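A.B. asks: with the sequence up front, the predicted model follows.
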Amino acid sequence: MKRLRGYLDGEDPKPAAAMFGLNAVDELDNATFIWLGPIIAESFDKGVGAFGIIGVLVLVVAPLVAVPVSLAADRRTRMPIALACAATWAVFSLASAAALTLTMLVLARIGSSLGRTVSYPVQLSLMADFYSPRVRAKALGVHAQANTVGAIFGALGAGAVAHFFGWRAAFVVLAIPTLLTILAVRKVAEPARGSYERRETEQALPFREVFPRLYAIRSQRYVWFGGVYLVGAVLGSTLVLPFYFKETYDIGPFGVGVIGAVAGLGAMVATFIGARIAQDRLNEAARIGVRWIASVCFAICGVLVLFGLAPTLWLAVPVLFVLFALFGLVSPLLAAIGTLIAPPELRSSAYAIGQVIWLLGAIPALVIALIADRLGFGWAFAFAAVVLLRGTFHLLTIARYIDDDVARRDPEHVDTAARTDQDGSVLLLETKGLTVSYDGVQVLFGVDLRIRQGEIVALLGTNGAGKSTTLNAINGLVEPDGGNIWFDGTPITGEPPERTTARGIVQAPGGRGIFPGLTVEENLRLGAFLLRNDKALLSSRLEEVLEVFPALRPLLPQRAGALSGGQRQQLVLAQAFLLKPRLLLIDELSLGLAPVIVQELLATVRRLNREGVTIVLVEQSVNVALTLADRAYFMEKGQVRFEGPTSELLHRDDLLRSVFLGGRTDVPLATA
């Protein structure tokens, strides 16, 4: 334990040892089934294709159970769930030994996989709360070592027992360590949830909100997408591997077990090395770690092809050793990525949902098995390399987003006490480093905004400056390439408009937010779509809006297309006010309107602000900004050139000349 404590930089080694034990005994059962696959299939008179179908069936069913259990794990004590999962796979491991028909075997393997698949997300969630980010990759490296240790002892033990007593005896003997581990681990204390990262929500989210919340995290969704290809390549290759040695080199179960153990030694050594490398990369920047994983995966693709082309056993075994070692290098970092991205209160759910999505990996895995059966093993491993290559490109996409997604839970933005500006004002909205591109052309370059609760802020600049794009990114109409957005301390980067609107962010898109063919009343009701299921509340809100906008009452039966420009703007503002926004984003309030109409609209906006609505107003008119706004941001070419009180704009001749008088544009960036 002293060495392990030193390896973990002084943090408690007992939880890592406990999770190592649970993960290792799980792998014993899995390795037994994988490496004894040829003789198990032979005993039921089946070949590699049928065995692959069994593996895919097991893969498909188990994750469906993992989701509800993981949701429970995100709400309840996790250690009892982890122990119950271990007991489940021990029982079904014994059931595998007793299977007399192929159907019984399939059911037993599904049951065993239920325990294993459900347990893995729970174990990773526990590890993330047991260990701080500065040593987490190392701790997860210890956890990943269990897969290798279990695979080695499973391969050797299963091969030896099966050689002397038959494959059924192997499942019985290797179930015993699981029961002993459960007894040893049961006293490990539950860690506090979110010990090292900030929670995004204090209350447990309802099931319907869990997936949208996680999907809004950009790198999380690409972890899910990329995992489909990674799982497909690894699962397919693993299913085919023992058949390759049996049919190509006529090696029996014990010999295959020895080969698996030798290759596992390579993975074991590489995992320790990889954990240290991963921790160094993560401590530098998460994106650097992900790019390193991608580079190793590119190498794995080449080695897979080489393995399939190996002409002799003496070349195939060393290549397999290298292949396992490369996977061992990246396994700690692959596990660590998920703990950094997902919020602490949703980690188990993030892994479980990923497992369901990764069911799609069964398709390429099955294709790999069928190719091996019909065309040969060389073609099968080559196809596995192509599948893995596709997943590797998803890793490169993750690298683009992961640093910003890790920063989502920065305490500076999440802590309630920290959501204040220098003057003590409460911050309602903040963007940091916001970048947006359209069709590969970048239009926003690191936009930083800080909007205080209850103020009116003008966003100024000429056409093409990025003002409307900034509003669209805040409201979720466009997804940022980089940076983050916080609303009331909650990260909302990447959330779709229906979710941001439900939070209280409502956008009024000038006079473009109406349907000319509908009446004014129909437009109002359509704008209140979030209230469509509560007719009483909708009627009450409509009456409130007509009190704020009395000029619209006599116009209710008229077609909106017949309204004047000023009336259309009032209708758009009324639609927004129906939803009781906390933050109102107004795009081009005064564009194309007569001065007298603009003055009426300004009075309406002031009234909304007095009602408690914070307002961000996109404007080209400095006069309107000076009349209405407390502060202003001045944008040019996708960047913020000025931030400060609107009155200070009058003293910034460089900005006014640049934008409104066509003067020079090469002035340095400045802030006030």
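C.D. replies: Now that the structure is in, tell me what you want to look at.

A.B. asks: CA atoms for contacts and neighbours, from now on please.
C.D. replies: Will do.

A.B. asks: list the contacts of the residue sitting nearest the centre point of the chain.
C.D. replies: The central residue of the chain, meaning the one whose C-alpha is nearest the mean C-alpha position (Cα atoms, centre = their mean), is residue 220 at 1.6 Å. Neighbour list for residue 220: 214, 338, 341, 342, 398 [criterion: Cα atoms under 8 Å, 6 or more residues apart in numbering].

A.B. asks: then this one, side by side with the first:
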Amino acid sequence: MSDREELRANEQAALQEVEQTSAALRERARATLGVTGDENTESFRSLVRKHNLSYYPMVALGLLFVTGAFQSYAFTVLTPEISRTLGISIAAIVGARALYQLAIAIAPLPIARLSQSRARRAMLCIVTGVVWSCITLMTGLVTSLVALIVILCLDGLATGSVVALHAPLIADSYPPAARVRALTAYTAIGTFGQALAPLLVGILASVAGLSWRGVFLALGLTSLLLTLCAIRLRDPGFGKWDSEQLRASVHEEHGEPADSLAAKDVALGFWEICRRVMLIPTNRRVFAGFAVYGVLTVPLGTFISVFLDQRWNLGPGERGLFFSVFFGIGVLALIGYGGRGEKQFRSSPARVLRAAGFLLAGAVVFIAVGGVMPAFVPMLICFGVAGACIGLLQPMLGISMLSIVPAHMRPHAQALAGIFVAIGGSAGALLLGGIEDQYGIGGTMVAIAVPGVIGAFIIASAGTFIESDLDRMIDEVVEDEEIRRVEQSGGRLPLLACRGINFSYGQLQVLFDTDFTIDDGEMVALLGVNGAGKSTLLKVISGIGLPTAGSVRYRGQEITYLDAERRMRLGITQVPGGRAVFGPMTVVENLRSYGYTMAKHRGAVDSAIERCLEAFPRLAERRNSLASTLSGGEQQMLGLSKALMLRPRLLLIDELSLGLAPVIVGQLLDMVRQINADGTAVVLVEQSVNIALNLVDHAYFMEKGEMRFDGRADELLARDDLLRAVFLHGAGAAR
């Protein structure tokens, strides 16, 4: 066995060890995350005592949730009075609320970005709580529509911390076995605030005799005092009870101390994390559920207030009492659901999502029925049942989403969920406003059933994916830590390892569980007919395409979701077949663009350009010609010069010989050999077997998106079942 073969065998053994550890720990990891397949749960109180925890984080965040509801629900109850005092139509107020929803949509992402690199979520929650308390005070001072819009937008921006940070803080403050109950209790406290706010508005307006301005001033002061109760809130750090536990289990499996590794993860950037979260199949459906939830909150509340005013002639005090009962029933539902929800999640997370879909459908149906009820009491009952169903949706959707997202990505997931809530709220405001103009306020209540039922089916369908998404998250964390352990113990891994790659163009899947590795300084051939998936695999490696499943690891670190620009800075460069040059630019301008991509200074770029022109004298002759006027061979020379400019650690070459004369192919291959001899690992994609196998010792063969062969190049030549005559057309090209 040659040294190269022995090295590859050792690397493959290391990768198998990583996969075996991941498989061995998967069930234990699911139990660590609170999914055991049974419904046996320990009491919340005993869990708090066992882990020496406190109820304070849950209560403090709940109080901040309460204060965040004051301005919004006071505005909902007092909409008719504000409209009459300021001389603003209901349609204008609905438009202002749509802008408010837009502000809520914008706010969570910047908040998530601020908390991404440092655990300062608690501080952000307290500061924004003070800000929105002041905004509630200022609402009582507005005198025009413009001022009202400004106040509402500022309030929406400030409350972004509730959306982005509260649920992740709850998840990191309590162990997974208590998480559903902790999140449910937090939501119950917040929903109680939603019940308290309209009741308090009614008392202040009817009993105390305050105007709507006085009501906002009183609520602002109350909000400020409650916010100060959260002053001792602290951030526990990312993943204390899940990601860190999973990492520690890797070392326990091998009898090692958990603190033996100090290497940092390859951190995803802000937008890369957002994209990663959006790629999770369960999340895409849960986000649709959050959009419908958005319709059922702010805009629906505004129309219900108008409905009560116009249809049942209820004043502000009576409307406040109605909303207090509406949300109070939600609190009771949450209190009753906490333990049951923990059992559902422990048994199977899919049950939680199916139940959420059922509750959403029930909520919109009861709202529609309540909107056409001719009697007051049956109407109250219908809206009460709807309130109970709506109250349960937030923790059920939240725990489903947070359980499948790595700890440091949870603020981003919450922020994206908030965006969908806001989108649903904005779209709902416009939709319901148009329906109200055409069919009256009763028709608006009925119309809500259509998007609600559609959303219910989408949420329920997410249950099909959540189990596999949970396992995928576990595998990512465990494999990452196992790879670090292997490297720390002296094991060697390939320069690049693609494992279990699936890739689809829309609904068309083109890669199926594809594995591919290459070692540092190695040159391998990737062979196959047109449409086999070779170019698609290169796109996944270079970051141009993101897989639907599987992982890409480079130098031991996962880069599956890194942008292509960042991969290029890490040393991964691709020369695409026939598309490697910028046609409207000259030869020198193309070369200069390659150098500046790496942020090199002018002197280094000029030196590298001269080196490329020396390597390809034909390009030196045409240095001022447009790339589009070059021949096919000259364009490939220019594209290959990219590797000479950037000197990557891994070079991906797609169809180097396609359509070129043998003499040109020979020149290009000589340069590829030189690049590889200088230490660059090369992946050469070719249809011509003989051209490729004249260069490499190791080859891969793909067919219909699957890897059919992985082994020595001379062994591939003996595989008549794979090599067809169509591959042999370039037999003499490289000779």
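C.D. replies: Yep, it's here. These numbers were taken from a predicted model, which means no experiment stands behind them.

A.B. asks: distance of the residue nearest to the centre of structure 1 relative to residue 341 of structure 1?
C.D. replies: When distance is defined by Cα to Cα, to the nearest Å, residue 220 of structure 1 is 6 Å away from residue 341 of structure 1.

A.B. asks: tell me which element the closest residue to residue 616 of structure 2 other than its chain neighbours falls in.
C.D. replies: Sequence neighbours aside, residue 637 is the residue nearest to residue 616 of structure 2 in space, at 7.0 Å (criterion: Cα to Cα, 6 or more residues apart in numbering). Taking DSSP states H and E as the criterion, residue 637 of structure 2 maps to helix 632-646.

A.B. asks: for that helix, give me the average deviation versus structure 1.
C.D. replies: After superposition onto structure 1, the average distance of helix 632-646 of structure 2 to its aligned residues comes to 3.4 Å, using mean Cα distance after the TM-score superposition for structure 1.

A.B. asks: helix or strand right after that helix?
C.D. replies: strand 650-654.

A.B. asks: which part of structure 1 lines up with that following strand?
C.D. replies: On the basis of TM-score structural alignment, strand 650-654 of structure 2 is assigned to residues 583-587 in structure 1.

A.B. asks: contact partners of the matching stretch?
C.D. replies: 468, 471, 504-510, 576, 613-619.

A.B. asks: these in helices, which ones?
C.D. replies: Those of these mapping onto helices are 468, 471, 576, per DSSP state H.

A.B. asks: which residue in structure 2 aligns with the first one?
C.D. replies: In other words, residue 468 of structure 1. Superposed on structure 2 with TM-score structural alignment, residue 468 of structure 1 falls opposite residue 535.

A.B. asks: ok, now which ones touch that match?
C.D. replies: Remark: with contacts taken as Cα under 8 Å, 6+ apart, residue 535 of structure 2 is in contact with 654, 685.

A.B. asks: distance of it from residue 510 of structure 2?
C.D. replies: According to Cα to Cα, residue 535 of structure 2 stands 11 Å off from residue 510 of structure 2.

A.B. asks: likewise residue 663 of structure 2?
C.D. replies: Using Cα to Cα, residue 663 of structure 2 is found at 34 Å from residue 510 of structure 2.

A.B. asks: between the two, tell me which one has more neighbours.
C.D. replies: In terms of neighbours (other Cα atoms under 10 Å), residue 510 is the more surrounded of residue 663 of structure 2 and residue 510; the figures are 18 against 12.
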